[in-house]
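1. Predicted structure and sequence below. I'll ask about it afterward.
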Amino acid sequence: AITRLRVVPFIATLGMLGVGRGVAKGIAGSQTVNMPDTWANDLLLTVPKPQWLLVAPGVWIAIVLAVIAAVVLRRTVFGRRVFAVGSNEAAARACGIATDRLKLYIYALAGLLFGLAGVMQMSRLRQGDPTVAAGLELDIIAAVVIGGGSLSGGEGSILGSMIGALIMAFLRNGCQQVGWPNYIQEIIIGALIVIAVAVDRWRSSRAAMA
């Protein structure tokens, strides 16, 4: 849809999110699915197995993948092409980059990582729930923008996105620790998203004027 029909990526992503969630609900019969006893149960244990890991195996997996992604984006031709397409797709195409094929690779890789994130979530909850994490996509957008990413593309880093994700997690946990009701948390998160996007647009306009 994105490469052939030229659908706006953000809209295509939200649309497929709805499709995927609907399919998951249909397969699960709109009910939670108990997780069988497999290796995935131990990915996010509070006390890791084995204990010499110090933190849960899932945390180590995330760190390793983050390092690999950072190296690929900053030190390889593929990574430079990703930033080029995000910054100016027309210019990247004029330079000989097969932008449609590159975007297919990017979205396929993203889908693989999203699947892994789903396994992590199921490990944490000990069950599969097609209704869980509704609205989390907004937190992710805020985390990326807070971490220095741009909604216009062509900017950002893995480290910055991870720092943004930690800030969002600390913010949510802090609200819960203080005992603020859920609607207060939603107001704060929503305001933070608007501010983050506004700052991103301001940075983009400043860069365009420079």
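-> Yep, that arrived.

2. When you work out contacts or count neighbours from here on, use the C-alpha atoms and nothing else.
-> OK.

3. Next, count neighbours for Leu14.
-> 12 (other C-alpha atoms under 10 Å).

4. Please apply the same query to Ala1.
-> Ala1 has 9 neighbouring residues, counting by other C-alpha under 10 Å.

5. Leaving out the residues flanking it, which one is nearest to it?
-> Closest residue to Ala1 apart from its sequence neighbours, by C-alpha to C-alpha, 6 or more residues apart in numbering: Val7 at 5.8 Å.

6. so is the residue nearest the centre of the chain in a helix, a strand, or just coil?
-> Nearest residue to the geometric centre of the chain (C-alpha atoms, centre = their mean): Ile140, 5.3 Å. Here Ile140 is helix, with the state taken from DSSP: H, G, I helix; E, B strand; the rest coil.

7. Please name the nearest non-neighbouring residue to it.
-> That would be Ala165: by C-alpha to C-alpha, 6+ apart, it lies 7.1 Å from Ile140.

8. next, the one to line up against it:
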Amino acid sequence: MSNSTFPGVPGTMRTTNTARLRAALKSLGPLVGLAIVWGIFAWLKPHSFLTSSNQSLMLLQTTVVGVAAIGATMVIIIGGIDLSVGSLIALTAMIAAQLLHDGTAGWVAALGSIGAGLTCGAVIGALVTGNLARFSGLMLASALSVMTWVYLGEQGAGVPLRIAASLAPAALIVPFEFIRVRSLPLTPFIVTLGMFGALRGLAKGMGGNSNIYPHGADGVDALMKPSTAGGLAALPPSVWLLLLLALLISGMLHFTPFGRQVFAIGSNEHAARLCGVKVERTKLFVYALAGACAGLAGMFQFASLTVGNPTTAGGYELKVIAAVVIGGASLSGGEGSVRGTLIGALLMTVIDNGCTKLGLSDWVQEIMTGGIIVIAVLIDRLRHAAKV
């Protein structure tokens, strides 16, 4: 094909090639950045940074931020933001610790952590989409369930009774949620900023402002422990769960109607609404799914520490947002990929690990994280300006 094919459109091939070059740079940019940063630390500290144990450790350290960032990717694609993810990780880790402390099985604690994250995400989604009144009963039922569980635990009640009693508020209140009421949408930034403090306070309140020490991890800690086998089989289960989640969410975003609706809302919410997309329902599901991812990240965090610490995951919201933005997502919405997010999360881990090997203080790492976010957003703005 030559330009003569389009005589009325000069420079068509040049424009097409430029667009392809930009797409290639957008796709490969995060990977190139990761390779450069990794190479710098490998050159500065080859004996400690390049060891196989350290490479495996970096993959393990990526799991918590990586899982949470996968959920945040969907939120940012629809044009939202979530500043509460660090607090939610801490809360769900505390819930897992409390459940194990009360003698529940490890898989029950895992489901409790993920379920709590999903519920909190749904509450955030309800506030963002303007369904505060419609979902007020759900929030009330959740609060009553938590208080019932804690109270009966203090009274020495058995686990079956506590589960049944905790489900009772939901059975009584949730049916009234079908009543239609006026919607009152709120800004995602304000909602998640408020939840940032509320969830952190709830995490501290669960443990009386102190740690929760379970009697045993019931095998949950094995999620973050490498296998005795050699090669890739030695990687901890959490790494494989991260990759599995990435495949599932990536496939859902790119090969399902739901995924197309997510990108459509982020690109132009008004146009998506005119095309028949259920915007509020899709947003609610996205925030709920992101909350479930944060719940799984909280479970990983507990498995790593084997103790419920209400102050854990402080500052993780910045790391999560940085991972998503570095991976090529636009804070304006409509763009993003799980693959890019994983690369961004790994880049943040490499920076933290490399700075530790160099003996740099935490404040240096925090400055670098903030600077990376600003640079990534600036590149995104310049890229969008070039399209105009």
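-> That came through fine. All values derive from a computational prediction rather than experimental measurement.

9. on that earlier part again, pretty sure the residue nearest to the centre of structure 1 is touching Ile167, no?
-> No. The pair Ile140 of structure 1 / Ile167 is not scored as a contact, 11.0 Å apart, by C-alpha atoms under 8 Å.

10. list the contacts for the closest residue to Thr228 of structure 2 other than its chain neighbours?
-> Nearest in space to Thr228 of structure 2, with sequence neighbours left out and distances taken as C-alpha to C-alpha, 6+ apart, is Ala234 at 6.0 Å. Applying C-alpha atoms under 8 Å, 6 or more residues apart in numbering to Ala234 of structure 2 gives the contacts 226-228.

11. In structure 2, what sits opposite the residue nearest to the centre of structure 1 in the alignment?
-> Under the alignment (TM-score structural alignment), Ile140 of structure 1 maps onto Val320 of structure 2.

12. Could you do Met168 of structure 1 as well?
-> Aligned by TM-score structural alignment, Met168 of structure 1 pairs with Met348 of structure 2.

13. what number of residues lie near its match?
-> Met348 of structure 2 has 28 neighbours, counted by other C-alpha under 10 Å.

14. gap between it and Gly106 of structure 2?
-> Met348 of structure 2 sits 30 Å away from Gly106 of structure 2, going by C-alpha to C-alpha, to the nearest Å.

15. what sits up against stretch 235-246 of structure 2?
-> Taking C-alpha under 8 Å, 6+ apart as the rule, stretch 235-246 of structure 2 contacts 56, 59-60, 63, 66-67, 70, 222-227, 300, 338-339.

16. redo that, cut-off 7 Å
-> Residues outside stretch 235-246 of structure 2 that contact it (C-alpha atoms under 7 Å, 6 or more residues apart in numbering): 56, 59-60, 63, 67, 70, 223-227, 338.

17. what range in structure 1 does that stretch sit on?
-> Using TM-score structural alignment, stretch 235-246 of structure 2 pairs with 55-66 in structure 1.

18. mind listing what's buried in the matching stretch?
-> 55-59, 66 (16 or more other C-alpha atoms under 10 Å).

19. Is it possible to get JSON lines of these that adds secondary structure?
-> Listed next are the buried residues of stretch 55-66 of structure 1 as JSON lines, based on three-state DSSP:
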{"residue": "Val55", "secondary structure": "coil"}
{"residue": "Ala56", "secondary structure": "coil"}
{"residue": "Pro57", "secondary structure": "helix"}
{"residue": "Gly58", "secondary structure": "helix"}
{"residue": "Val59", "secondary structure": "helix"}
{"residue": "Ala66", "secondary structure": "helix"}
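
20. Next step: the contacts of stretch 235-246 of structure 2 restricted to helices.
-> Cross-referencing these against helices under DSSP state H gives 56, 59-60, 63, 67, 70, 338.

21. Would you mind stating the distance between the match of Met168 of structure 1 and Gly216 of structure 2?
-> Distance from Met348 of structure 2 to Gly216 of structure 2, by C-alpha to C-alpha: 32 Å.

22. Kindly report the same for Thr192 of structure 2.
-> 33 Å.

23. what does the helix ranked longest in structure 2 correspond to over in structure 1?
-> For structure 2, the longest helix by residue count, based on DSSP H, is helix 12-44. Under TM-score structural alignment, helix 12-44 of structure 2 corresponds to no residues of structure 1.

24. what does stretch 160-177 of structure 2 give?
-> Counting by TM-score structural alignment, stretch 160-177 of structure 2 pairs with no residue of structure 1.

25. And the strands in structure 1?
-> For structure 1, applying DSSP state E gives strands covering 33-34, 127-128.

26. how far apart are the first one and its match in structure 2?
-> Read that as strand 33-34 of structure 1. Taken over the aligned residues, the distance from strand 33-34 of structure 1 to structure 2 averages 1.5 Å (mean C-alpha distance after the TM-score superposition for structure 1).

27. Tell me how far that strand lies from the chain's centre.
-> Put simply, strand 33-34 of structure 1 sits 24 Å off its chain's centre (C-alpha atoms, centre = their mean, to the nearest Å).

28. For the closest residue to Ala322 of structure 2 other than its chain neighbours, the count of nearby residues, please.
-> Distance criterion C-alpha to C-alpha, 6+ apart; nearest residue to Ala322 of structure 2, sequence neighbours excluded, is Ile373 at 5.3 Å. When counting by other C-alpha under 10 Å, one arrives at 19 neighbours for Ile373 of structure 2.
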